[in-house]
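Enquirer: I'll drop the sequence and a predicted model, then ask my questions.
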Amino acid sequence: MSLGQQLAPHLPFLRRYGRALTGSQTHGDRYVRATLEAIVAAPDEFPREVDPRLGLYRMFQAIWTSTNYDETPENMSAGDLDGQESIARARLARMTPLSRQALLLTAMEGFTPEDAAYLIDVDTSEVELLVTEALAEIEKQTRARVLIIEDEPIIAMDIETIVRDLGHDVTGVAVTRDEAVALAMEDRPGLVLADIQLADDSSGIDAVKDILAEFEVPVIFITAFPERLLTGERPEPTFLITKPFQRSTVKAAIAQALFFDQATVPVI
C-alpha cells in the first residue's frame, strides 16, 4: 500500500484538528495542505518508524511549529489572517501554545499521552500538566450562554451537565429546527451546540443556517459521521464532535470554540 493510501483515511481528522487549532476552516485546511505538500516534496522525511496517522500529525506539527501565528504556510499571506485569529493572539499570549495543542490532541483527537508527547516534543509526564493548564486558562477567559440543539434526551442532559460544569449557562434545549430558531431569537446565545439529525427529521445544519442569518455565534456540530463534514471540498464546520463522545472531547471543543470571539462556522 502506498503512503498516500495509508494517509488518506486520516486526512478528515487532521482537518478537524487543524480547524480547531486555528479557529478557521480556511486556515486549518491550508495547514493540512502545506503538510501534504511537504510530504510529497520530501517523502523520505516522513517518519516511517511510527503508525502512519502518528507520522501524519507529526508532519503537521512540524509545519505548525515552524509557522504558528507569526508566520503562515507557503501561499498563505499575512493578510489572509482573519479577525478571530487576531483576537486569539491576545489570549494565546496568556497561554502556552503547547498546552492548547496537548488538549486538542488528547481530548479531541484521542491520542494517548505518550503519542501526544511525541507529537509536541515533550516528556510524557508533562502532557497531563499541559492539558490541565490549557483547560484552566481557557475557562478563565471564556464564559457563554449556550443553546443546545439535540433530540436525544439523555445526550442533551449529558451535554447540559458538561456545559454547566464548565461555568456556562444554558439558554434552552431544542429538539427541532423551528424550536431551535425560536429559542435563539428569544434568548440570544453566545454558543450553539447542534446535532445534525433532529426529532422531526429536520436538520440541525438548517437550524444553524437560520440562526446565523440573524446574528453571528460560534457553533459546534455533533455527528456520528464527522468524515462527511471534513472533506475540505466545500464550506464546512470548524468545530465538530463525534458521536459517541467523551466528556473531555465536549469540554475541549467548547473551550476552543469560545477561544474566538466571533462565529467561526461557515454556512453549509
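Expert: Perfect, thanks for sending it.

Enquirer: contacts and neighbour counts: CA atoms only from here.
Expert: Fine.

Enquirer: which residue ranges form the strands in the stretch 101-250 of the chain?
Expert: Ranges of strands in the stretch 101-250 of the chain, per DSSP state E, counting those that start in this stretch, are 145-149, 169-174, 191-195, 219-223, 239-242.

Enquirer: now for the second one, which elements pack on it?
Expert: In terms of contacts (3 or more Cα pairs under 8 Å, 6 or more residues apart in numbering; DSSP states H and E), strand 169-174 is packed against strand 145-149, helix 153-165, helix 177-186.

Enquirer: so that strand versus strand 145-149, what angle?
Expert: 20 degrees (axes from the mean of the first three to the mean of the last three Cα atoms, to 10 degrees).

Enquirer: Put this next to the first one:
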Amino acid sequence: MSQALAPHLPFLRRYARALTGGQQSGDAYVRACLQAIVDDPSVLPEGESPRVALYHLFHALWSGTHVDAGEGSLTGAEATAQERLSTIPPTGRQALLLVAMEGFSEAEAARIMDLSEDGVRGLVTEALAEIDRQTRTSVLIIEDEPMISMDLSGIVEELGHQVSSVARTRDEAVRAVEARRPGLVLADIQLADGSSGIDAVKDILASFAVPVIFITAFPERLLTGERPEPTFLLTKPFDPRTVKAAISQALFFRSSASLAA
C-alpha cells in the first residue's frame, strides 16, 4: 500500500496547500489522512485507483473533520482565503482544483466528492466565474522560451489580466519589477543565460510580497519535502486549464488590499 500511495503524496500535499491556503494547515490534513489509513487500511477500497481513493479519503476528512494545524492564528494568505470563502462555496473551489489543477476527470472528481459529473461541472464553472470576478492584476512572466512565453501571455490575457513584462533572465526580471510591480509572477526555473528563476523570485520577494507560480520541467528541484515549498508548482508540458486554475487560486489567496498592483 505504501508503494502504491507514495508517488501521489507530493501532489496531495500540493493540493492540500492550495485548498487550505497554507503549507502547515494543508500538511496537517495530509497527516490525518495517512494516520486514518494506518489505523484502518480498509478506508481505501480494493479495486479502486489508489490516487482516487486517497483523494476521496482526504475529501471526507477535510469536509467533516477539524484538524488542528498547530497554528495560533491564520496567516495573511489564510485570512484572505477565509474572507473569500464566504462568497465561494468550498465545494466549488475543491472541484476546480481536482479537475483543473490535479488533472482528474470529471467522473473521478465526482467519485472523490460523492457528486454527479454534472454537479462537478457546474461547480467548476461557478468557481471560475466568481474567482475571476474578484481578481484582476498584472502578471510578470519569467520564461526564456518564446513560444512558451507567448502561450502563457495568451492565457493570462484570456483570463482578463495584463502582462506587465516578459523576462528571459534573472537580471531582466529584477529590472522589470523595478519598473512596475506585478500582482503575480509566473516563473520558469532554468533561464536563458544559465541563471535561475528561483533566484530571480528570491530577489523579487526580498523587495515585496507577491504570489508566485513556478512552471518547470524540473519539479523535483522544488518538491523536496523540506520547507518552504511553493504552494503553486506546475510541470511542463502544461495544460492551459491547469495554468488558468493555478492563476485563479494564487490570486484567490492574495490580499484583496493589494489587487490594484
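Expert: Looks like it came in fine. Only a predicted model underlies this, so the values are computations on that prediction, with no experimental measurement involved.

Enquirer: just to revisit the earlier point, minimum distance to Ile138 of structure 1: which of the helices and strands packed on strand 169-174 of structure 1 has it?
Expert: In terms of Cα to Cα, the element of those nearest to Ile138 of structure 1 is helix 153-165, at 13.9 Å.

Enquirer: helices or strands next to the closest one in the packing?
Expert: strand 145-149, strand 169-174, helix 247-257.

Enquirer: so which of the helices and strands packed on strand 169-174 of structure 1 comes closest to Arg58 of structure 1?
Expert: The closest of these to Arg58 of structure 1 is helix 153-165. By Cα to Cα, the value is 30.8 Å.

Enquirer: which other residues reach the closest one?
Expert: The contact list for helix 153-165 of structure 1 (Cα atoms under 8 Å, 6 or more residues apart in numbering) reads Val146, Ile148, Ile149, Glu150, Asp169, Val170, Val173, Arg247, Val250, Lys251.

Enquirer: among those residues, who's most crowded?
Expert: For the contacts of helix 153-165 of structure 1, the largest number of neighbours (other Cα atoms under 10 Å) sits with Ile149, at 29 neighbours.

Enquirer: hang on, isn't it packed against Ala174?
Expert: Yes: counting by Cα atoms under 8 Å, Ile149 of structure 1 does reach Ala174; the two are 4.7 Å apart.

Enquirer: Between those two, which contacts overlap?
Expert: In contact with both Ile149 of structure 1 and Ala174: Ala180, using Cα under 8 Å, 6+ apart.

Enquirer: Going by distance to Pro235 of structure 1, which of the contacts of helix 153-165 of structure 1 wins?
Expert: Nearest to Pro235 of structure 1 among those, counting by Cα to Cα, is Ile149 at 20.9 Å.

Enquirer: Export the helices and strands packed on helix 153-165 of structure 1 as CSV, with columns for distance to Leu198 of structure 1.
Expert: Shown next, in CSV, are these (distance: least, Cα to Cα, whole Å):
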stretch, distance to Leu198 of structure 1
strand 145-149, 8
strand 169-174, 9
helix 247-257, 19
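
Enquirer: just so I know, which of the strands of the stretch 101-250 of structure 1 lies nearest Gly55 of structure 1?
Expert: The closest of these to Gly55 of structure 1 is strand 239-242. By Cα to Cα, the value is 22.4 Å.

Enquirer: what does that closest one correspond to over in structure 2?
Expert: The aligned range for strand 239-242 of structure 1 in structure 2 is 232-235, by TM-score structural alignment.

Enquirer: Same check on stretch 180-189 of structure 1?
Expert: Aligned by TM-score structural alignment, stretch 180-189 of structure 1 falls on residues 173-182 of structure 2.

Enquirer: can you check stretch 11-28 of structure 1 too?
Expert: Against structure 2, stretch 11-28 of structure 1 falls on residues 9-26 (TM-score structural alignment).

Enquirer: now stretch 140-158 of structure 1
Expert: Alignment of stretch 140-158 of structure 1 against structure 2: residues 133-151, by TM-score structural alignment.

Enquirer: and the end-to-end length of that stretch?
Expert: The separation between the terminal residues of stretch 133-151 of structure 2, taken as Cα to Cα, to the nearest Å, is 22 Å.

Enquirer: So which bits of it are buried?
Expert: Residues of stretch 133-151 of structure 2 classed as buried by neighbour count (16 or more other Cα atoms under 10 Å): Thr135, Arg136, Thr137, Ser138, Val139, Leu140, Ile141, Ile142, Glu143, Asp144, Ser149.

Enquirer: and stretch 199-208 of structure 2, which residues are buried?
Expert: Result for stretch 199-208 of structure 2 [16+ other Cα under 10 Å]: buried residues Ala200, Val201, Asp203, Ile204.

Enquirer: Touching it from outside, list them.
Expert: Applying Cα under 8 Å, 6+ apart, the external contacts of stretch 199-208 of structure 2 come out as Arg170, Asp171, Ala173, Val174, Val177, Ala187, Val212.

Enquirer: do stretch 47-61 of structure 1 as well
Expert: If you take Cα under 8 Å, 6+ apart as the criterion, stretch 47-61 of structure 1 is touched by 6-7, 10, 14, 31-32, 35, 39, 46, 115, 118-120.

Enquirer: Same check on stretch 177-196 of structure 2?
Expert: Stretch 177-196 of structure 2 has contacts (Cα under 8 Å, 6+ apart) with 137-145, 164, 168-170, 197-198, 201, 204, 210-216, 218, 251, 258-261.
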